[in-house]
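**Q** Sequence first, predicted model second:
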Amino acid sequence: VRLGLIMLLIRIVLAEQNTGVIGWLQYVGLQNEQMTNLAWSIFAGILCGIIASCLTLNPQKLYWPTATALALIMVASLLDSQSNALTRPEQLMFSQFLLGFGSAFFLAPAMLAGIGGVFADPRNLVSFSVLFGMSQNIGGLLGSAILGTFQTWREKFHSSQLADQITTLNPLIVERLQQYSQMYQSQIGDSTLLNVQATTLLQNAATLQANILAWNDTYLLTAAISAGTLVWVFWRLIRLRLTARIALKRATGSK
């Protein structure tokens, strides 16, 4: 059950790639052709994760790859949380490489940990298969739902905060409206229509900024989930080590 829960949490945070980064880039108008290099960086991360997992896999230390993957996912999410209106695929390639690496690096050890229970009792095969499949499928769906809902909620919050600041009493707002008016002054002669156009552009800019802040909050959420899961894994490792040490002392004392 603990293994399934860890895998479920990892799948939730990995939903950041589709719901977060890809969703953000599509929101700002990028097409699939413009995200080709980003896709290649994710593929390279997955490939490197598989190779690293094969080279470092140790049946006696199956929790460490999971901890490493969680740490990488947390770092990637923190990097993505620094996004702004000028962020494009080139600035996201390293963080998405880390996410791809982490998604592949933990998978083999997690499967091996579950298969260990199957070897101990073949009747666990069905339970492991169901647990693994459910954690991957439900985790992906649940992750997209949670992150998507959270992003929408934070966008509404930031939109409300920004709307309160958009007032003609603010000299910065007045200056920005004047800049927008000057941009279309040669195309629109009517002053009323010009003011409407400037106001519309300002509202669009505020909506864009609200979405940027909301996506950054979503990345921070995935980082927090990764950090919480990582702490749980370390607590589990420390507990197992202490239990083994106490058992060894008792066995030594009994002799």
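**A** Great, that's in hand.

**Q** rest of the way, CA atoms for contacts and neighbours
**A** OK.

**Q** biggest helix in the chain by residues?
**A** Secondary structure of the chain read by DSSP state H shows that its longest helix is helix 191-254.

**Q** name the helices or strands packed onto that helix?
**A** Packing contacts for helix 191-254, counted by 3 or more CA pairs under 8 Å, 6 or more residues apart in numbering; DSSP states H and E, involve helix 2-14, helix 63-80, helix 124-165, helix 171-183.

**Q** switch the cut-off to 10 Å
**A** Applying 3 or more CA pairs under 10 Å, 6 or more residues apart in numbering; DSSP states H and E, one finds that helix 191-254 contacts helix 2-14, helix 23-27, helix 63-80, helix 124-165, helix 171-183.

**Q** That helix vs helix 171-183, what angle?
**A** When axes from the mean of the first three to the mean of the last three CA atoms, to 10 degrees is applied, the directions of helix 191-254 and helix 171-183 differ by 130 degrees.

**Q** Identify whichever of the helices and strands packed on helix 191-254 lies nearest to Cys48.
**A** The closest approach between Cys48 and any of the helices and strands packed on helix 191-254, judged by CA to CA, belongs to helix 63-80 at 12.4 Å.

**Q** In addition, the following structure is provided for comparison:
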Amino acid sequence: MTGRIWARAAGLALAMVLSGCSAAGFLNTVTSRSGYETVRDVRYAPGARGTLDLYVPARATAQTPVVVFVYGGSWDSGSKDLYRFVGQSLASDGFIVAVPDYRVYPEVIFPRFVEDGARAVVAVEKLAREGGHGIPAGRHKLALMGHSAGAEIAALLAFDARYLEAAGSSASRVSAFVGLAGPYDFLPLTEERYKRIFPPAVRAASQPVNFVSGDEAPALLVAGLDDTTVNPENTRSMARAIRAAGGEVEEVLLPGIDHIGAVSSLATALPLGDRSLRRTVLTFLEEHTR
């Protein structure tokens, strides 16, 4: 099977899995549980969606880097329970991983879910600094990572300093940003649902591309050229803005990869998507957080 056909088939397989009623059970079944500790439902904010899951490598030390991964779901859906495969993938390479839930539409609109992301990051920083839930207290470098709508949230945390500052931290503490199939420059809006999620008065503030200064952490931006959910031009536009501002960015555009494939490629239990992408992500994280 050629790489392009394999990527399409693999992406379709994971899309079917993630859309099924037993998605979490399936992923929990096929993803390894060895070599790391899972800590569920660590509280960072009030409410049903104010918790996060931790994946802590068995050999974590006071210097083990921490990655906060923000999942996607069009800002109106998603669950941390579906992303054990991401936690395991990064933890197996020696990263502590936090996957937070956050409030979504119609409970909230922009920028509330970004504010939730900031609170989650600050809670993880506190755990890393003071220790707890299996994380040794120490000096842990921090990386932010997201897929789809989660990449927009994580990018705003990395590039718009106001969110982490308001939550009691600083964007200067972010050592690396990884965006997978992210919407960074997605105006004008055409769907009524998105117009409700992003009201006109705050629409410009929802675009990470508007906050690039060149002083941010190095960024790895990944998109599949077969993505019909988030136009890969978002990745190109964000990369251009970072380069124009003098920042550091790696831009990876993958033929034969669709929207789901940009995250399914991280899985280790099943060889889904582009099998080189996981190593690209890990190499980037290792370079900027070790």
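**A** The structure has been received and is ready for your questions. Note that the structure is a prediction, hence the values are computed from the model and not measured.

**Q** Got a TM-score for the pair?
**A** Comparison of the two superposed chains (TM-score structural alignment, normalised by the length of the first structure) gives a TM-score of 0.28, and 121 aligned residues with a CA RMSD of 6.0 Å.

**Q** circling back: any idea how far the longest helix of the first structure is from the chain center?
**A** In this view, helix 191-254 of the first structure has its centroid 8 Å away from the chain centroid, taken as CA atoms, centre = their mean, to the nearest Å.

**Q** Quick check: Ser264 of the second structure touching Arg84?
**A** No. In this structure Ser264 of the second structure lies outside contact range of Arg84 using CA atoms under 10 Å: 11.6 Å.

**Q** if you count what's nearby, which of these two comes out ahead?
**A** Ser264 (29 against 24; other CA atoms under 10 Å).

**Q** which element is the closest residue to Ala23 of the second structure other than its chain neighbours on?
**A** Excluding the flanking residues, the one nearest Ala23 of the second structure by CA to CA, 6 or more residues apart in numbering is Val17, at 5.3 Å. Using DSSP states H and E, the element containing Val17 of the second structure is helix 3-19.

**Q** returning to that earlier point: the helices and strands packed on helix 191-254 of the first structure: which one's closest to Leu230 of the first structure?
**A** Across those, closest to Leu230 of the first structure is helix 63-80 (CA to CA), at 5.8 Å.

**Q** angle of the closest one against helix 191-254?
**A** Going by the same axes, to 10 degrees, helix 63-80 of the first structure is angled at 160 degrees with respect to helix 191-254.

**Q** next SSE after helix 63-80 of the first structure?
**A** Following helix 63-80 of the first structure toward the C-terminus (DSSP H and E): helix 89-105.

**Q** From the contact counts, what lies against that next one?
**A** Partner elements for helix 89-105 of the first structure (3+ CA pairs under 10 Å, 6+ apart): helix 2-14, helix 36-56, helix 63-80.

**Q** for the longest one, packing partners?
**A** Read that as helix 36-56 of the first structure. helix 63-80, helix 89-105, helix 107-120.

**Q** can you confirm Arg236 of the second structure is in a strand?
**A** No. Membership of Arg236 of the second structure in a strand is not supported by DSSP: H, G, I helix; E, B strand; the rest coil, which gives helix.

**Q** so is the closest residue to it other than its chain neighbours in a helix, a strand, or just coil?
**A** Using CA to CA, 6+ apart and skipping residues adjacent in sequence, the residue nearest Arg236 of the second structure is Glu251, 7.5 Å away. With three-state DSSP as the basis, Glu251 of the second structure sits in strand.

**Q** and Glu251 of the second structure, how far is that from Val222 of the second structure?
**A** 6 Å (CA to CA, to the nearest Å).

**Q** same thing with Ala241 of the second structure?
**A** Ala241 of the second structure is 15 Å from Val222 of the second structure, by CA to CA.

**Q** Mind checking which of those two has more residues around it?
**A** Val222 (25 against 20).

**Q** Let me know the secondary structure of the more buried one.
**A** Recorded secondary structure, Val222 of the second structure: strand (three-state DSSP).

**Q** thinking again about what came up before, buried residues, the helix holding Val17 of the second structure. List them.
**A** The neighbour-count check on helix 3-19 of the second structure (16 or more other CA atoms under 10 Å) flags 6-15, 17-18 as buried.

**Q** what's that helix packed up against?
**A** Using 3+ CA pairs under 10 Å, 6+ apart, helix 3-19 of the second structure sits against helix 23-30, helix 261-264.

**Q** any idea which of the ones you listed is most buried?
**A** Highest mean neighbour count of these: helix 261-264, a mean of 29 (counted as mean count of other CA atoms under 10 Å).

**Q** which one of the helices and strands packed on helix 191-254 of the first structure lies closest to Ile238 of the first structure?
**A** helix 63-80 (11.2 Å).

**Q** Off-centre distance for that closest one?
**A** How far helix 63-80 of the first structure lies from its chain's middle: 10 Å, per CA atoms, centre = their mean.

**Q** Surely Leu180 of the second structure and Ala223 touch.
**A** Yes. In this structure Leu180 of the second structure lies within contact range of Ala223 using CA under 10 Å: 6.0 Å.

**Q** For whichever helix or strand Phe69 of the second structure is part of, buried residues please.
**A** Using DSSP H and E, Phe69 of the second structure maps to strand 66-70. Under the neighbour-count criterion of 16+ other CA under 10 Å, strand 66-70 of the second structure has 66-70 buried.

**Q** re the thing from before, what sits in contact with each of Glu251 and Val222 of the second structure?
**A** 179, 235-236 (CA atoms under 10 Å, 6 or more residues apart in numbering).

**Q** Put together a markdown table for these, with distance to Arg196 of the second structure on each row.
**A** Formatted as a markdown table, these follow (distance: CA to CA, whole Å):
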| residue | distance to Arg196 of the second structure |
| --- | --- |
| Gly179 | 24 |
| Thr235 | 24 |
| Arg236 | 26 |
